[in-house]
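Novice: here you go, sequence then predicted model.
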Amino acid sequence: MLQACLNGGLSKSTHPGVPMSASELACDAVAVRAAGAEELHIHVRAEDGAETLEPSALAKTIQAIRRAVPGMPIGVGTGAWIMPGGRRRHRHIRDWTEKPDYASVNLGEADAPEVIDLLTIGGIDVEAGLWNSQDAERFVAEIDFKKCLRVLVEMTSGNGEEALREAHQVFSILRRADCALPVLLHGEAGSVWPCVREAWRLDLSTRIGFEDGVHLPNGAVAANNADLVRAAIQLRG
């Protein structure tokens, strides 16, 4: 499965094509679906461009995307940095009316088990985000695998070799715990394309998009998210 991560916490100062508003995200969703992406990962924005989990902003964005790409699964980030931050954002998650299909939860954050429970109670699937082997150890020790849709092995190193080394340590921890959940492997900046290639080699899911990096495999800056999606599909062969 190829997921398109459209914007993350980036602004147009990083790349003018970063989609921010609900309408921009909806237009980008159409483009990446046509390019071959199967699912979406977005960071909802407030009117001022800041990341938000506020229910009305999330509903507006999810509705716009669903009108544009009916049936395409939509996931959102729930990072602890998103205002109002920390456990105060739990109220927003609890009050969502228009719900995403799934949401990612970073196991490196103190309240990760609580956020997973909030999402599960709300009928929202969970992507468990593991940035390193410490996150993996916490995941297998504290989280009921049945509460999760998949594991995100999210390598934050910009060095491809370091990222793949860490990813395989995470894979080993998951195997030892008999975790049979689907895995999505992705990198960041310089490790984006090594992780995409390794995901395809191992028959895993992966993701691509401006959130993770703006460069194509040849080093050129992508014109848009759809360019990145097409490049990832070409690597799959």
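Specialist: Yep, that arrived. Residues are numbered from 1 along each chain as shown.
Novice: when you work out contacts or count neighbours from here on, use the C-alpha atoms and nothing else.
Specialist: Will do.
Novice: and the residue nearest the centre of the chain?
Specialist: His41 (4.7 Å; CA atoms, centre = their mean).
Novice: other SSEs contacting the longest helix along the chain?
Specialist: With secondary structure taken from DSSP state H, the chain has its longest helix at helix 160-176. With contacts defined as 3 or more CA pairs under 8 Å, 6 or more residues apart in numbering; DSSP states H and E, the secondary structure elements packing on helix 160-176 are helix 133-142, strand 150-154, helix 192-201.
Novice: chain center to the shortest one: distance?
Specialist: When C-alpha coordinates are averaged (CA atoms, centre = their mean, to the nearest Å), strand 150-154 and its chain have centres 9 Å apart.
Novice: identify the residues contacting the nearest residue to Arg236 once chain neighbours are set aside.
Specialist: Nearest in space to Arg236, with sequence neighbours left out and distances taken as CA to CA, 6 or more residues apart in numbering, is Trp200 at 5.9 Å. Neighbour list for Trp200: Thr206, Leu235, Arg236 [criterion: CA atoms under 8 Å, 6 or more residues apart in numbering].
Novice: mark which of those are buried, thanks.
Specialist: The neighbour-count criterion (16 or more other CA atoms under 10 Å) marks Thr206 among the contacts of Trp200 as buried.
Novice: coming back round to it: check which residues of the longest helix of the chain are buried.
Specialist: The neighbour-count criterion (16+ other CA under 10 Å) identifies Gly160, Ala163, Leu164, Glu166, Ala167, Gln169, Val170, Phe171, Ile173, Leu174 as the buried residues of helix 160-176.
Novice: right, and the helix or strand after it?
Specialist: Toward the C-terminal end, the helix or strand that comes next after helix 160-176 (DSSP states H and E) is strand 183-186.
Novice: gap between the longest helix of the chain and the chain center?
Specialist: On CA atoms, centre = their mean, the centre of helix 160-176 falls 18 Å from that of its chain.
Novice: any idea of the angle it forms with strand 150-154?
Specialist: Between helix 160-176 and strand 150-154, the angle formed by their directions is 150 degrees, by axes from the mean of the first three to the mean of the last three CA atoms, to 10 degrees.
Novice: take the one below as the second:
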Amino acid sequence: MRIVACLNGDRRPGAHPALPVSVDQLLADAHAAVAAGATALHVHPRDRQGAESLEPQVVGPLMERLRAEGPGVPVSLTTALSAQSDPWRRYDLVQRWASSALPDSVTVNLHEAGSVDLVHLLDDRRVAVEAGVWTVDAARILVAARVPAEAVLVEPTQVAVEDARRNAGAVLSLLDRAGVRAPRLLHGSDATAWPMLEDALEAGLDVRIGLEDTMRMPDGSEARDNAALVAHAVRLASAPA
């Protein structure tokens, strides 16, 4: 089972005292999260102003540092339109990422414009794709386009836990019926983050946790940092059934 630490997401700098933004912060946080039990990392690169960026001059130095000084686990980067709102500009930026500084994988949200074209580009560049599937319609795109996904990230965005569970159940059911065999990771956000993680553990799916998904512990208290969130997820994963 993978335990992915999602370190920062699209949260604004200062949203949490321990949110990592700079390369130095991300590098330190990566080591702490892996020491706490994370087996992989997911990062949203940031420019010098703290804004999300897919620019080669931002992605390259980040990946070089993570490769040279990081904790030695797989690293995925976002390609969400929150980082670059123009899908064609996004395509161009990813095309210009240095071959020497590519991530192990990237997440591609299949409901976003230009997603299938981006998947083909990444396949050509031999970068693994983790398909972000938020809805049943996105799952249909995965199946119809025969997306070569290394993993499927089932990501219900509903605010209410029961609504998120219904959506996740519908997506997982469609994947089963379509014979999609790629490993699955289930996660929520904010109020649904911990319930979805517990559901994923019960179903034997991969999990992720971090300040991208929630800034709070299950009891509602503010999490100290990413490592604290990961450590609690590891405890849950290790608890007797």
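Specialist: Looks like it arrived, so ask away. Keep in mind it's a predicted model, so treat the numbers as computed, not measured.
Novice: report the TM-score for the pair.
Specialist: These two chains, once laid on top of each other, score a TM-score of 0.96 by TM-score structural alignment, normalised by the length of structure 1; 235 aligned residues with a CA RMSD of 1.1 Å.
Novice: before we move on, the earlier item: and the contacts of Trp200 of structure 1, which of them are in helices?
Specialist: Short answer: those in helices (DSSP H) are Leu235, Arg236.
Novice: the longest helix of structure 1 vs structure 2, mean deviation?
Specialist: Taken against structure 2, helix 160-176 of structure 1 registers an average deviation of 0.8 Å after superposition, with mean CA distance after the TM-score superposition for structure 1.
Novice: which residues touch that helix?
Specialist: Contact partners of helix 160-176 of structure 1, identified using CA under 8 Å, 6+ apart, comprise 130, 132-133, 136-137, 140, 153-157, 180, 185, 187, 190-195, 198.
Novice: kindly supply the PyMOL command isolating those of those that are buried.
Specialist: For selection in PyMOL, the members of those meeting the burial criterion (16+ other CA under 10 Å) are listed in this command:
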select buried, resi 130+132+133+136+137+140+153+154+155+156+157+185+187+190+191+192+193+194+195+198
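Novice: most distant residue from the centre of structure 1?
Specialist: Each residue of structure 1 has a distance to the centre, and by CA atoms, centre = their mean the biggest one is for Arg176: 24.9 Å.
Novice: what's the distance between that residue and Gly160 of structure 1?
Specialist: As defined by CA to CA, to the nearest Å, Arg176 of structure 1 lies at a distance of 25 Å from Gly160 of structure 1.
Novice: doesn't Gly132 of structure 2 belong to a helix?
Specialist: No - according to DSSP: H, G, I helix; E, B strand; the rest coil, the state of Gly132 of structure 2 is strand, so it is not within a helix.
Novice: could you pull out the strands in structure 2 for me?
Specialist: Per DSSP state E, structure 2 carries strands over the ranges 3-6, 40-43, 75-78, 105-109, 128-133, 149-154, 184-186, 207-209.
Novice: ok, residues contacting the first one?
Specialist: Read it as strand 3-6 of structure 2. Counting by CA under 8 Å, 6+ apart, 33-34, 37-43, 206-213, 226, 230, 234 sit against strand 3-6 of structure 2.
Novice: Leu185 of structure 1 against Leu152, yeah?
Specialist: Yes - taking CA atoms under 8 Å as the contact criterion, Leu185 of structure 1 and Leu152 are neighbours in contact, 6.0 Å apart.
Novice: list the contacts for the aligned partner of Ile124 of structure 1 in structure 2?
Specialist: For Ile124 of structure 1, the equivalent position in structure 2 is taken to be Val127, counting by TM-score structural alignment. Each residue near Val127 of structure 2 by CA under 8 Å, 6+ apart is listed here: Leu102, Pro103, Asp104, Ser105, Val106.
Novice: nearest residue to the counterpart of Val115 of structure 1 in structure 2 in space, please, no chain neighbours.
Specialist: Matched to structure 2 by TM-score structural alignment, Val115 of structure 1 sits across from Leu118. Leaving aside its chain neighbours, Leu118 of structure 2 sits nearest to Tyr91 (6.0 Å; criterion: CA to CA, 6+ apart).
Novice: how about that neighbour, what does it touch?
Specialist: Listed by CA under 8 Å, 6+ apart, the contact partners of Tyr91 of structure 2 are Asp117, Leu118, Leu121.
Novice: tally of neighbours for the first one?
Specialist: Think Asp117 of structure 2. Using other CA atoms under 10 Å, Asp117 of structure 2 has 13 other residues around it.
Novice: one more: the last one?
Specialist: A total of 16 residues lie near Leu121 of structure 2 under the criterion other CA under 10 Å.
Novice: without its sequence neighbours, what residue ends up closest to it?
Specialist: Distance criterion CA to CA, 6+ apart; nearest residue to Leu121 of structure 2, sequence neighbours excluded, is Gln95 at 7.3 Å.
Novice: what's the spacing between the one you found and Leu77 of structure 2?
Specialist: Looking at Gln95 of structure 2 against Leu77 of structure 2, where the rule is CA to CA, the gap reads 14 Å.
Novice: higher neighbour count, these two?
Specialist: Neighbours were counted for Gln95 of structure 2 and for Leu77 using other CA under 10 Å; Leu77 has more, 23 against 16.
Novice: against Ala237 of structure 2, how distant is the more buried one?
Specialist: 25 Å.
Novice: same question, Ala80 of structure 2
Specialist: Remark: distance between Ala80 of structure 2 and Ala237 of structure 2 (CA to CA) = 28 Å.
Novice: go on, Ser82 of structure 2?
Specialist: 31 Å.
Novice: and if you look at Ala38 of structure 2?
Specialist: If you measure Ala38 of structure 2 against Ala237 of structure 2 using CA to CA, the figure is 12 Å.
Novice: same question for Pro103 of structure 2.
Specialist: As defined by CA to CA, Pro103 of structure 2 lies at a distance of 27 Å from Ala237 of structure 2.
Novice: again with His42 of structure 2
Specialist: Plainly put, His42 of structure 2 is 19 Å away from Ala237 of structure 2 if you go by CA to CA.
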